[in-house]
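**Q** Starting from these lines, generate the structure:
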Amino acid sequence: MTDTTEAWTARILTLFPEMFPGPLGQSLAGKALEKGIWRLETLQIRDFACDRHRTVDDTPFGGGAGMVMRPDVVDAALAAATADGLGPAIYLTPRGRLLSQGLVEELAAGPGMVLVCGRYEGLDERVIEARQLIEVSLGDFVLSGGEPAALALIDACVRLLPGVMGAEETLDEESFKTGLLEYPHYTRPAEWNERKVPEVLMSGHHEKIRAWRQTQAEEVTRSRRPDLWDAYKKRGA
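**A** Now for the predicted structure:
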């Protein structure tokens, strides 16, 4: 078993710690968690509130709908969460930089990360600035809170940790690794509902298979993600 003092750690600041590990306790991530390959820690943000009602939010200055998470409470939680210097502190928000495989690889290569899961209308801007939180978004959509985004980000990182995936070469051929989407996959039966597996995949000719997969990856990227295709071509690949 891996020494837990050296295990990659995901430390989560949340109002709903019971949402974890959730799906992260299953499948490959769950097995890796049991083995001590990675560690999951949650901090209840309400525990850092100063009043007897454990208030974590208040009405926004300037008016408007909803509530805003108080900077003093979140800052106290962050002070506790970052005291040992664990990784970067990330705030999951729709206005953040778009999460990419490159960022996932950076985070997985470090000791871990601190994730702040916002609720309501989000965090007071001052604590974001004061703590220099890295703002990250899963995409152009809005969730009810940062917890589902945290689950997705942690899963993406954990699967890259040594000893989690069964075959390391699997990681080398995934979508985004080379800047392209992944090629199509097929398995038995060789013919299903009058649809046949491409003959080249059953030829046993490894170089032809490699070339076919490269062509397919390029075609699917060009048709489905022209933004990725343009970036791929600019790199001179």
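**Q** only C-alpha atoms for contact and neighbour calcs from this point on.
**A** Fine.
**Q** how about residue 127, secondary structure?
**A** Under DSSP: H, G, I helix; E, B strand; the rest coil, the three-state class of residue 127 is helix.
**Q** ok, now how distant is it from residue 171?
**A** According to Cα to Cα, to the nearest Å, residue 127 stands 37 Å off from residue 171.
**Q** which of those two has more neighbours?
**A** Between residue 127 and residue 171, residue 127 has the larger neighbour count (other Cα atoms under 10 Å), namely 18 against 13.
**Q** nearest spatial neighbour of the more buried one, skipping sequence neighbours?
**A** Among residues not flanking residue 127 along the chain, residue 71 sits closest, at 5.2 Å (Cα to Cα, 6 or more residues apart in numbering).
**Q** Enumerate every residue touching that neighbour.
**A** Residues in contact with residue 71, defined by Cα atoms under 8 Å, 6 or more residues apart in numbering, are 123-127.
**Q** if you set the cut-off to 10 Å instead, what comes out?
**A** 56-57, 77, 123-128, 130 (Cα atoms under 10 Å, 6 or more residues apart in numbering).
**Q** Alongside the first, I'd like the structure of this one:
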Amino acid sequence: MKIETLSTFPRMYDSVMGESIMKRAQACGALDFHAYDLRDWTHDRHRTTDDDPYGGGQGLVMKCEPIFEAYDDISASGPAPYTVFLTPCGEPFDQGMATELSSQERLLFICGHYEGIDERVYALADRCISLGDYVLTSGELASMVVIDAVVRLLDGVLGDEGSAIDESFYDGLLEYPQYTRPASYRGMEVPEVLLSGNHAKIAAWRRAQAVERTARLRPDLLKSANITEDERAFLLSLHGDTL
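**A** Alright, predicted model coming up:
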């Protein structure tokens, strides 16, 4: 997959893309990443990417001309990128959306800053995404979260190909509790079933824990979670009509 970003602070990606899973994804050839500097498409000596908003108001608005020009140049080579904007007006981001994006051949993230982007630029959007109901300094930060969630789903990126399946939200549930050595610490014991070596019992315990934990901590997820009728009946016996 090819992932590109267009922003006023491309160096913000250096540390994230040069470490851990993102570094591994590039090393194994699963990811081709490039961060473009929007200022390269400006035409004044100050390399201006923003201006005062029409109608007055606080702050500055990102200009449309350099973004359109950059998009034209970036998309001229290869297949047209699937273009994503990070904005409070976007769809809430979740694991399902990450899976959808991971099937794209080429993604381009256009990142806002300041008080926002000239509304005309959204004509370029294939998708607008919001991470939540809060405000960040810039779209670069939000795009890093989305990129990370997408890239870890690409074939060959994770060392254990089954690990993505076991993670939270894969089937609409939170992940089951995890433990490692020592088996006993400060009076807290690892559940006996995990020490049994019985893989069928362990799998059943983990599934039950994931279902119960989701019902307790994120009951809103159960409406669309992939659970059986028996599991739903079990939860109703525990929580009644609150589900």
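**Q** Report the TM-score for the pair.
**A** Superposed pair, TM-score by TM-score structural alignment, normalised by the length of structure 1: 0.90. Supporting alignment: 229 aligned residues with a Cα RMSD of 1.8 Å.
**Q** just to revisit the earlier point, give me the buried entries from the contacts of residue 71 of structure 1.
**A** 56-57, 77, 123-124, 127-128 (16 or more other Cα atoms under 10 Å).
**Q** CSV for those, including secondary structure and distance to residue 134 of structure 1?
**A** Shown next, in CSV, are these (DSSP: H, G, I helix; E, B strand; the rest coil; distance: Cα to Cα, whole Å):
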residue, secondary structure, distance to residue 134 of structure 1
56, coil, 21
57, strand, 21
77, helix, 16
123, strand, 13
124, coil, 14
127, helix, 12
128, helix, 8
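**Q** For residue 193 of structure 1, state which of these is nearest.
**A** Proximity of those to residue 193 of structure 1, judged by Cα to Cα, is greatest for residue 123, which lies at 52.5 Å.
**Q** Find the nearest non-adjacent residue to the counterpart of the closest one in structure 2, please.
**A** Alignment note: residue 123 of structure 1 maps to residue 117 in structure 2; criterion TM-score structural alignment. Leaving aside its chain neighbours, residue 117 of structure 2 sits nearest to residue 62 (4.6 Å; criterion: Cα to Cα, 6+ apart).
**Q** is it true that the one you found touches residue 122?
**A** No: between residue 62 of structure 2 and residue 122 there is no contact under Cα atoms under 10 Å: 12.0 Å.
**Q** neighbours around the alignment partner in structure 1 of the residue nearest to residue 117 of structure 2, how many?
**A** Counting by TM-score structural alignment, residue 62 of structure 2 corresponds to residue 69 in structure 1. Residue 69 of structure 1 has 22 neighbours, counted by other Cα under 10 Å.
**Q** ok, now which ones touch residue 69 of structure 1?
**A** 55-60, 118-125, 127.
**Q** measure it to residue 23 of structure 1 for me?
**A** 27 Å.
**Q** which one in structure 1 is aligned with residue 215 of structure 2?
**A** Aligned partner of residue 215 of structure 2 by TM-score structural alignment: residue 222.
**Q** Can you name the next helix or strand after the helix or strand encompassing that match?
**A** Secondary structure assigned from DSSP states H and E places residue 222 of structure 1 in helix 206-224. Next helix or strand after helix 206-224 of structure 1 toward the C-terminus (DSSP H and E): helix 226-234.
**Q** Give me the mean deviation of that following helix from structure 2.
**A** Compared with structure 2 after fitting, helix 226-234 of structure 1 deviates on average by 3.2 Å (mean Cα distance after the TM-score superposition for structure 1).
**Q** Not counting sequence-adjacent ones, nearest residue to residue 129 of structure 2?
**A** Leaving out its chain neighbours, the residue that sits closest to residue 129 of structure 2 by Cα to Cα, 6+ apart is residue 90, at 4.1 Å.
**Q** Quick check: the one you found vs residue 9 of structure 2, distance?
**A** On the measure of Cα to Cα, residue 90 of structure 2 and residue 9 of structure 2 end up 22 Å apart.
**Q** ok, now residue 109 of structure 2?
**A** Distance of residue 109 of structure 2 to residue 9 of structure 2, given as Cα to Cα: 13 Å.
**Q** Can you pull up the most central residue in structure 1?
**A** Nearest to the geometric centre of structure 1 sits residue 153, at 1.4 Å (Cα atoms, centre = their mean).
**Q** how about the helices in structure 2?
**A** Secondary structure of structure 2 (DSSP state H): helices at 14-17, 20-27, 64-75, 95-102, 139-151, 163-166, 199-217, 229-239.
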